[in-house]
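Undergrad: Return atomic coordinates for the entry below.
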Amino acid sequence: MHFDALLLSRPQFGVPVLLLIVFSSLALGLAGYVAVLEGLWLTTRTDAFLKLRSLWSRTFLVVFGIAALAVGLDVAAGASAPTWAAATNGFPARPAQLIVSALLSTALAVGAVSAARLWKGPDDVESCLALRMASGMLVICGPLEVALGDGARPRLIIGLALAAGLLGLWGGLLCWRGSPERSRLFLSAFVLMGPLAVLTPVAEWLGDGAALRL
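TA: Got it, this is the predicted structure:
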């Protein structure tokens, strides 16, 4: 099978862009999440917030490191210009979409990890708290992800956002009843939707098309 230069250059261009999209979105969302946890700990002095901040700040450093590496690969592959253009085109609506997408992605990731830990032990106070916070963020960011834009949002983005919003509403109902961590069905649903944490930012950028125009 013959491989020409154009075919071989596509992975060289596309892989760094995909890494940059996924990990920069998670790094942005985790930075905000860690800042919120720090503020909650300073105001309440609750040990659960301190433990969560310690856990997710370490995760943020790893994700940020991978994102920084992806930036270097992005520049080396010559993909930084279209990626930057996709992020800034349509200011301020486009950056707002990307920020909401990052927060939604982070909520899905945090919730999935917390749900997996609660599956093993439903008495994990920190994971229960993180799961409730993630559910609340999904309720906020899901509708925002749908609402932001010019009315021509990609169907995939709308579907992902609606699914995440419904999951958050389910979690909110269980929180109102007092025990989301006791619902095995809800925990399973959150874990199964964990991969959307990667798919959401990719779908957001693919909706623009400029970042992955190979």
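Undergrad: Going by C-alpha atoms from here, please, whenever you check contacts or count neighbours.
TA: Fine.
Undergrad: tell me what the helix or strand containing P11 is packed against?
TA: For P11, the host element (DSSP states H and E) is helix 5-44. Under the contact criterion of 3 or more Cα pairs under 8 Å, 6 or more residues apart in numbering; DSSP states H and E, helix 5-44 touches helix 47-76, helix 93-120, helix 196-208.
Undergrad: what do you get if the cut-off is 6 Å, keeping everything else the same?
TA: The contact analysis (3 or more Cα pairs under 6 Å, 6 or more residues apart in numbering; DSSP states H and E) places helix 5-44 against helix 47-76, helix 93-120.
Undergrad: how many degrees apart are the longest one and helix 5-44 in direction?
TA: Same thing as helix 47-76. Orientation of helix 47-76 against helix 5-44 (axes from the mean of the first three to the mean of the last three Cα atoms, to 10 degrees) gives an angle of 160 degrees.
Undergrad: what's in contact with the next helix-or-strand element following helix 47-76?
TA: Remark: after helix 47-76, the chain's next helix or strand is helix 80-88, criterion DSSP H and E. Applying Cα atoms under 6 Å, 6 or more residues apart in numbering, the contact partners of helix 80-88 are 74, 210-211.
Undergrad: Let's have these in a markdown table, adding neighbour count and distance to G151.
TA: Output for the contacts of helix 80-88, formatted as a markdown table (neighbours: other Cα atoms under 10 Å; distance: Cα to Cα, whole Å):
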| residue | neighbour count | distance to G151 |
| --- | --- | --- |
| D74 | 23 | 31 |
| A210 | 17 | 19 |
| A211 | 23 | 21 |
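Undergrad: and for comparison, fold this next one:
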Amino acid sequence: MQETALLLARIQFGFTVSFHIIFPAITIGLASYLAVLEGCWLRSRNPVFKQLYQFWSRIFALNFGMGVVSGLVMAYEFGTNWSGFSAFAGSITGPLLTYEVLTAFFLEAGFLGVMLFGWSKVGEKLHFFATLMVAIGTLISATWILASNSWMQTPAGYEIVDGKVIPTDWLAIIFNPSFPYRLVHMGLAAFLSTALMVGASAAWHLLKGRDSAAIRTMLMMAIGMLMVVTPLQIIAGDAHGINTLEHQPAKVAAMEGHWRNESAGEGVPLLLFGWPDNEAETTHFAFGIPHLGSLILTHSWDGTFKGLSEFPADERPNATAVFWSFRVMVGLGTLMLLLGVWGVWAWWRRTLFSNRRLLRFALLMGPTGLIALLAGWFTTELGRQPWVVYGLLKTADAASPHQALELTISLVLFVIVYGLIFGTGIRYMLRLIAQGPDHNIETTLSTVRQAPLSNTEQGE
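TA: Model (predicted):
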């Protein structure tokens, strides 16, 4: 019963945080996108950029609201479902989350009203400043959240007194060994997710025959972003993998599906496919490329690293889940690079807006940025198991003493409520995107045509 309750607690937290992580990722990417759009408008005075800003700011506002609501639930869950973790590490995670509220949330909330409703009430430069502050606020928020999560992955700057963590060096806590890699990786993932969403929106309208300067600008900016950010993400992911091998080798062994690596001098293959069996301690149907695993993770032809069987059985993550979540992330990342290269080729060939195969591919790729982000998060968090604070506190010791029935009821309620509230929000967001940036202009023109003439106008 205790194992069932622990599993339900993990599923409940995984469910709520999976919903939550989507909305901040979109707001991080869209906030920076809006800042670029307004900057381009101020410099060029091209009305297309302002039109796109006003369109995507509505999507941003909706996601910002859903992100705040879903984040509040998680804050309460730390106390209700994970009281052992709060008691053990609250002296570190509590202040980090407080800093996020004081420095980021207040900054975003303070300028959000000006950004959304201040076009006709403040000057252009002040409005642009407000947009920049909101964009910076989203990045600061991500910084503090990832500092907290990274500390749980690679704890530093602490000592344990009476069974509790006491901070001794806040710089070491914040800038812990994995923090820079996770921050860059998450930031680039948010930008990629936004670029794919914008590109899919443009592709949808072009496939429907709605061709305009605004739609074309959306697609060109999305393709350009993909070509710049995807290679950077690959480089960041490689650096993050090497850092993980140093600090969390069991996670890397699970990601690669290796149980007993060959002796030094023979190299480690990169397994492309297979089915890791946690009980048999082997990977069935393994298909790999010789030496490529060594080349990627150790940057040498014959390098080696520990297999999962070299770790105690009670300190290994679930290899099957970690292995496949990692491959979903990498596979989708490869498709993103393919879309970027194909898009640039079509751009050069002057067929970017008419190549229907490319447009269908871009449309299908729309949600893959968020799917890859979730797969990467699953890899990170499942690969840390059975630890909640790596090497210090196990997940079983962090959970609150709830019964399985209580957790089952609350999980079912979460699924129902989240499905209604956020399902409605996501559906409304998709409706807004389907309307497109030209919808407001068409509505305005229609209203002007149908409005009755004033006495002066009738006289004229």
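Undergrad: how close does the helix holding P11 of the first structure sit to the second structure?
TA: Here the mean offset of helix 5-44 of the first structure against the second structure after fitting is 1.5 Å, by mean Cα distance after the TM-score superposition for the first structure.
Undergrad: Tell me which of the helices and strands packed on helix 5-44 of the first structure sits most buried.
TA: Counting by mean count of other Cα atoms under 10 Å, helix 93-120 has the highest mean neighbour count of those, with a mean of 23.
Undergrad: Okay, helices next: where are they in the stretch 251-400 of the second structure?
TA: Secondary structure of the stretch 251-400 of the second structure (DSSP state H, counting those that start in this stretch): helices located at 292-298, 319-348, 356-364, 368-384, 395-398.
Undergrad: Mind listing what's buried along the second one?
TA: Under the neighbour-count criterion of 16 or more other Cα atoms under 10 Å, helix 319-348 of the second structure has 319-330, 332-333, 336-337, 339-344, 346-347 buried.
Undergrad: and if you look at the first one?
TA: The neighbour-count check on helix 292-298 of the second structure (16+ other Cα under 10 Å) flags 292-298 as buried.
Undergrad: now the residue positioned nearest the centre of the first structure: how far from A112 of the first structure?
TA: Nearest to the geometric centre of the first structure sits S105, at 1.6 Å (Cα atoms, centre = their mean). If you measure S105 of the first structure against A112 of the first structure using Cα to Cα, to the nearest Å, the figure is 11 Å.
Undergrad: swap in V17 of the first structure?
TA: Taking Cα to Cα as the criterion, V17 of the first structure is separated from A112 of the first structure by 25 Å.
Undergrad: cool, L214 of the first structure as well?
TA: In terms of Cα to Cα, L214 of the first structure sits 32 Å off from A112 of the first structure.
Undergrad: Could you find the closest non-adjacent residue to L116 of the second structure?
TA: With Cα to Cα, 6 or more residues apart in numbering as the criterion, L116 of the second structure has its nearest non-adjacent residue at 7.0 Å, and that residue is S57.
Undergrad: Also S18 of the second structure?
TA: Counting by Cα to Cα, 6+ apart, S18 of the second structure lies nearest to L374, which is 6.8 Å off, once chain neighbours are set aside.
Undergrad: Can you find the partner of that neighbour in the first structure?
TA: In the first structure, the residue matched to L374 of the second structure (TM-score structural alignment) is V202.
Undergrad: what's the answer for K164 of the second structure, then?
TA: K164 of the second structure maps onto nothing in the first structure, by TM-score structural alignment.
Undergrad: What count of nearby residues applies to the residue nearest to the residue nearest to the centre of the first structure when sequence neighbours are not counted?
TA: For S105 of the first structure, ignoring the flanking residues on the chain, the nearest one in space by Cα to Cα, 6+ apart is A197 at 4.2 Å. Residues lying near A197 of the first structure (other Cα atoms under 10 Å) number 25.
Undergrad: What are the neighbouring residues in contact with A197 of the first structure?
TA: Residues near A197 of the first structure by Cα under 6 Å, 6+ apart: 105, 108-109.
Undergrad: If we use 10 Å, what do you get?
TA: 22, 25-26, 101-112, 160 (Cα atoms under 10 Å, 6 or more residues apart in numbering).
Undergrad: just D211 of the second structure next, same as before
TA: D211 of the second structure makes contact with 202-203, 205, 353-354, 438, according to Cα under 10 Å, 6+ apart.
Undergrad: Okay, it and W347 of the second structure: tell me how far apart.
TA: For D211 of the second structure, the distance to W347 of the second structure equals 16 Å [Cα to Cα].
Undergrad: Same check on G84 of the second structure?
TA: Applying Cα to Cα, the value for G84 of the second structure to W347 of the second structure is 55 Å.
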